[in-house]
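Novice: The sequence and its predicted three-dimensional model are supplied below.
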Amino acid sequence: MSYRLSYADGARALRQHPIALGLFPLVLAVVTVGIAIVAASAGVAAVQSVTSFLISAVFITSGFHFVRQSYGVARIGFSYAKASLQPWENRALRLAVYPIWLVGLRPLLSDQGGIGYLGFEVGPAILNGAVFACLEAAAWIAVASVVAVYLRVWSRGVRPTGLMVAPYAVIVVWMIAPIGQIAAASLAFSLVHALQYLACCYRVERNRAGGEGIPGLVTWFYVVVVAACLGIVATRGLPGWLDQTWGTPGQPLLFSALAFVYLNLTHYVTDAVIWKSSGSLLKPRLHSG
């Protein structure tokens, strides 16, 4: 859905965001293909460091993107409920996600951590336990500030809805149960991350249709199923086949790793276009009609 929204205006979208929607995907494609070519000639070991760096970048930036989107979806929930926020309340909601994000990345960033993904070592391991103790304290203070905002909104006569509360509940889970089993965490948070889009994408599509040809829920179900199937093929099926065909037994799964890097980083950038478009992509389509 992020690609559909960000590229919805075709050539106009590319003119408005040439770097994010045009140059970045092309450059990243060249980089990933280049890594594959070097690996084919010199072996996976020759590209292991750069691939590990890219995978680490995916987890760090995707985590940031995930918590920031949670803030955005929650704000949409406040808007739907016609719940106004005072400036400090909005600031508390916005700033709370940062310490939560960092604590959730503890297995990647901790000097006591270190995890593997597809045979590659992941994580820069740059922060010690004392730093994380401070981050955890800051994160729980942030959670308390978010709860205070919800209570204040409730005291003004607006009952918090699921769309207002669920995004922050999810990122608190991210903090309490950070990435450990990396594959399971990737699947779980990918599903939750995708579901967050349904908070706004259905209404966006409905309003884009202008009241005509509005997709029904059954149609949306088919869209989700087809998207899930295509996603499995793009992220697991084709890269897995390439690893089996061209990879070396016992070596890291290079093609799966490169597909993971390319799809996630381009997704992160296209989402940034949506959420940082000064509202031009979402606001009119969310609230029109």
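Specialist: Thanks, I have the structure now.
Novice: CA only for contacts and neighbour counts going forward, please
Specialist: Will do.
Novice: Where do the helices of the stretch 51-200 of the chain begin and end?
Specialist: 87-104, 106-109, 129-155, 162-176, 182-197 (DSSP state H, counting those that start in this stretch).
Novice: Ser52 is nearest to which of those helices?
Specialist: Ranking the helices of the stretch 51-200 of the chain by distance to Ser52, with C-alpha to C-alpha as the measure, places helix 106-109 first at 11.6 Å.
Novice: what sits up against that closest one?
Specialist: For helix 106-109, the surrounding residues in contact (C-alpha atoms under 8 Å, 6 or more residues apart in numbering) are 56, 113-115, 122-127, 132, 178-180.
Novice: List the buried residues for stretch 131-139?
Specialist: For stretch 131-139, burial by neighbour count (16 or more other C-alpha atoms under 10 Å) applies to 132, 135-136, 138-139.
Novice: rewinding a little: Gln16 is nearest to which of the helices of the stretch 51-200 of the chain?
Specialist: The closest of the helices of the stretch 51-200 of the chain to Gln16 is helix 182-197. By C-alpha to C-alpha, the value is 22.8 Å.
Novice: Show me what the closest one is packed against.
Specialist: Under the contact criterion of 3 or more C-alpha pairs under 8 Å, 6 or more residues apart in numbering; DSSP states H and E, helix 182-197 touches helix 48-80, strand 115-117.
Novice: which one of the ones you listed has the most crowded surroundings?
Specialist: Comparing the helices and strands packed on helix 182-197 by mean neighbour count (mean count of other C-alpha atoms under 10 Å), helix 48-80 ranks first with a mean of 20.
Novice: mind checking how far it is from the chain centre?
Specialist: 4 Å (C-alpha atoms, centre = their mean, to the nearest Å).
Novice: got another, please set it beside the one above:
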Amino acid sequence: MHPSKQPWLHSAWIDTVFILSPPFLCLLAIVLFPDFFQQHVHNLPVPAWVLLILLIDVGHVYSTLFRTYLEKETLAQRRQLLVWAPFGAWVGGMLLYALGGGIFWRVLAYLAVFHFIRQQYGFMRLYSRKEKRPAWERHLDTFCIYAATLLPLLLWHVEGERNFNWFIDRDFVYLSFPAVAPFITAFNGLVFGVYLLKEGWVLYQTRTLNVPRNLVIIGTFLAWYIGIVYYNGDLIFTSFNVISHGIPYLALVWIYGHKRQTKASLEGKPAWHDRWSLGLVGIGFFVGLVVALAYIEEGLWDALVWRDHPQVFTFFQMLPQVEDKLLLSILVPLLALPQMTHYILDGFIWKSSGSPLKT
């Protein structure tokens, strides 16, 4: 594929910087500053926690608002889903927490894993939208994107606990069968090699190369294997996991809003809710709102449940920590409701055939 005809979602530089480069930039940071990352194998320094968890991870959850509740068209088309999804998630969360806090976090962890995997598949599909290729090539790409994510997770499960977790300690079910780990690793490498050979063959046969699709798939292989398997450190895992997921998602929501506004302007019917993605003011509103909501949520988590970062949430420390199990069974699912709703809605909101992202 000629460079000028690449299937960018917005533009070469926006897509490259905010969607495609994050896993490679994480790897570059680890190579340039290995001592810093090795110093934080078991925990995150507070500044890193603020950047990775508060601003990016929790922040990207709230960006879904701009694709759902703050978008008039989606709100009208999917009103029932937008009303019942959070209600059902809260009720389901309370039932799970009533069975045990560990059960609640385990189900939420696997739901999050599914969400993370599907995002990589979704980006691969978006960047393949203009290709006319044989079915076997498309099926191989799909197999590779799932292998790139599931095989490192399988290694995590068979090797047992690591120096990091998804949400809390032992939120995964560990199989403790390390004897099969070398075979899984070899298979992961084989799949990666087959993908590279396939792309080399396609390039030789057609003189075309889909740059963004290749960067998505190669970046996924690198981020998930290096972040989970090759290294065993909390900061490295969290950097790969959060940056490679959260930054592209934030960019995707902004690109969608920008394209939607552009279309509305061309049709002569722009509205105030279409203008949030335009210019510095729009970007400031977008970033400011998600950061403010993320800070409030994490402040409530810290004061009422965790008490991990009082220096970051000084104002919230006047609130009492909740220890009653019944109250926690109501409160914890309520505080987790934004991310649960985000996971659920994300499975629906990007499937519209009329989405401006698919043009």
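Specialist: Great, that's in hand. Quick caveat, the model's predicted, so the values are computed rather than measured.
Novice: in which helix or strand would I find the residue lying closest to Arg203 of structure 1 once chain neighbours are set aside?
Specialist: In space, and not counting its chain neighbours, Arg203 of structure 1 is closest to Leu286: 5.8 Å by C-alpha to C-alpha, 6 or more residues apart in numbering. Leu286 of structure 1 belongs to helix 283-287 when assigned by DSSP states H and E.
Novice: hmm, back to that, distance to Ser6 of structure 1 added to the helices of the stretch 51-200 of structure 1, as TSV?
Specialist: Output for those, formatted as TSV (distance: least, C-alpha to C-alpha, whole Å):
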stretch	distance to Ser6 of structure 1
helix 87-104	23
helix 106-109	30
helix 129-155	30
helix 162-176	22
helix 182-197	13
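Novice: Can you tell me which of those is most buried?
Specialist: Ranked by mean neighbour count, the helices of the stretch 51-200 of structure 1 are led by helix 106-109 with a mean of 24 (mean count of other C-alpha under 10 Å).
Novice: That one vs structure 2 - mean distance after superposition?
Specialist: Mean deviation of helix 106-109 of structure 1 relative to structure 2 after superposition (mean C-alpha distance after the TM-score superposition for structure 1): 4.8 Å.
Novice: can you check stretch 260-270 of structure 1 too?
Specialist: Mean for stretch 260-270 of structure 1 is 2.9 Å (mean C-alpha distance after the TM-score superposition for structure 1).
Novice: could I get the buried residues of stretch 131-139 of structure 1 as TSV with distance to Ala92 of structure 1?
Specialist: Conversion of the buried residues of stretch 131-139 of structure 1 to TSV gives the following (distance: C-alpha to C-alpha, whole Å):
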residue	distance to Ala92 of structure 1
Phe132	21
Leu135	16
Glu136	17
Ala138	12
Ala139	12
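Novice: Contact partners for Gln69 of structure 1?
Specialist: Counted by C-alpha under 8 Å, 6+ apart, Gln69 of structure 1 has contacts Trp275.
Novice: one step back: of the contacts of helix 106-109 of structure 1, closest to Ala83 of structure 1?
Specialist: Ranked by distance to Ala83 of structure 1 (C-alpha to C-alpha), those are led by Pro178 at 31.2 Å.
Novice: Can you tell me how far that closest one is from Leu108 of structure 1?
Specialist: According to C-alpha to C-alpha, to the nearest Å, Pro178 of structure 1 and Leu108 of structure 1 sit 10 Å apart.
Novice: do Val31 of structure 1 as well
Specialist: Per C-alpha to C-alpha, Val31 of structure 1 is found 23 Å from Leu108 of structure 1.
Novice: do the same with Leu26 of structure 1
Specialist: Distance from Leu26 of structure 1 to Leu108 of structure 1, by C-alpha to C-alpha: 28 Å.
Novice: How many residues are close by the residue nearest to Arg203 of structure 1?
Specialist: Using other C-alpha atoms under 10 Å, Leu286 of structure 1 has 21 neighbouring residues.
Novice: Contacts only, for the counterpart of it in structure 2.
Specialist: Under the alignment by TM-score structural alignment, Leu286 of structure 1 pairs with Leu357 in structure 2. Contacts for Leu357 of structure 2 were tallied using C-alpha under 8 Å, 6+ apart; they are 9, 126, 255-256, 259.
Novice: ok, now Asp271 of structure 1?
Specialist: Contacts of Asp271 of structure 1 by C-alpha under 8 Å, 6+ apart are 2-3, 6.
Novice: Which position in structure 2 pairs with it?
Specialist: Using TM-score structural alignment, Asp271 of structure 1 lines up with Asp346 in structure 2.
Novice: roughly how far apart are its match and Leu111 of structure 2?
Specialist: Asp346 of structure 2 is 12 Å from Leu111 of structure 2, by C-alpha to C-alpha.
Novice: again, but for Ser277 of structure 2
Specialist: From Ser277 of structure 2 to Leu111 of structure 2 the distance is 30 Å (C-alpha to C-alpha).
Novice: Next: Tyr146 of structure 2.
Specialist: Using C-alpha to C-alpha, we find Tyr146 of structure 2 at a distance of 16 Å from Leu111 of structure 2.
Novice: now Leu27 of structure 2
Specialist: From Leu27 of structure 2 across to Leu111 of structure 2, the span is 26 Å (C-alpha to C-alpha).
Novice: How about the contacts made by the residue nearest the centre of structure 2?
Specialist: Nearest to the mean C-alpha position of structure 2, by C-alpha atoms, centre = their mean, lies His245 at 3.2 Å. When contacts are counted by C-alpha under 8 Å, 6+ apart, His245 of structure 2 touches 116, 119.
Novice: what residue of structure 1 matches up with it?
Specialist: Using TM-score structural alignment as the criterion, His245 of structure 2 maps onto His193 of structure 1.
Novice: now Ala147 of structure 2
Specialist: Aligning on TM-score structural alignment places Ala147 of structure 2 opposite Pro99 in structure 1.
Novice: which non-adjacent residue is nearest its match?
Specialist: In space, and not counting its chain neighbours, Pro99 of structure 1 is closest to Ala139: 4.8 Å by C-alpha to C-alpha, 6+ apart.
Novice: now do Leu135 of structure 1
Specialist: Nearest one to Leu135 of structure 1, counting by C-alpha to C-alpha, 6+ apart, is Pro99 at 5.9 Å.
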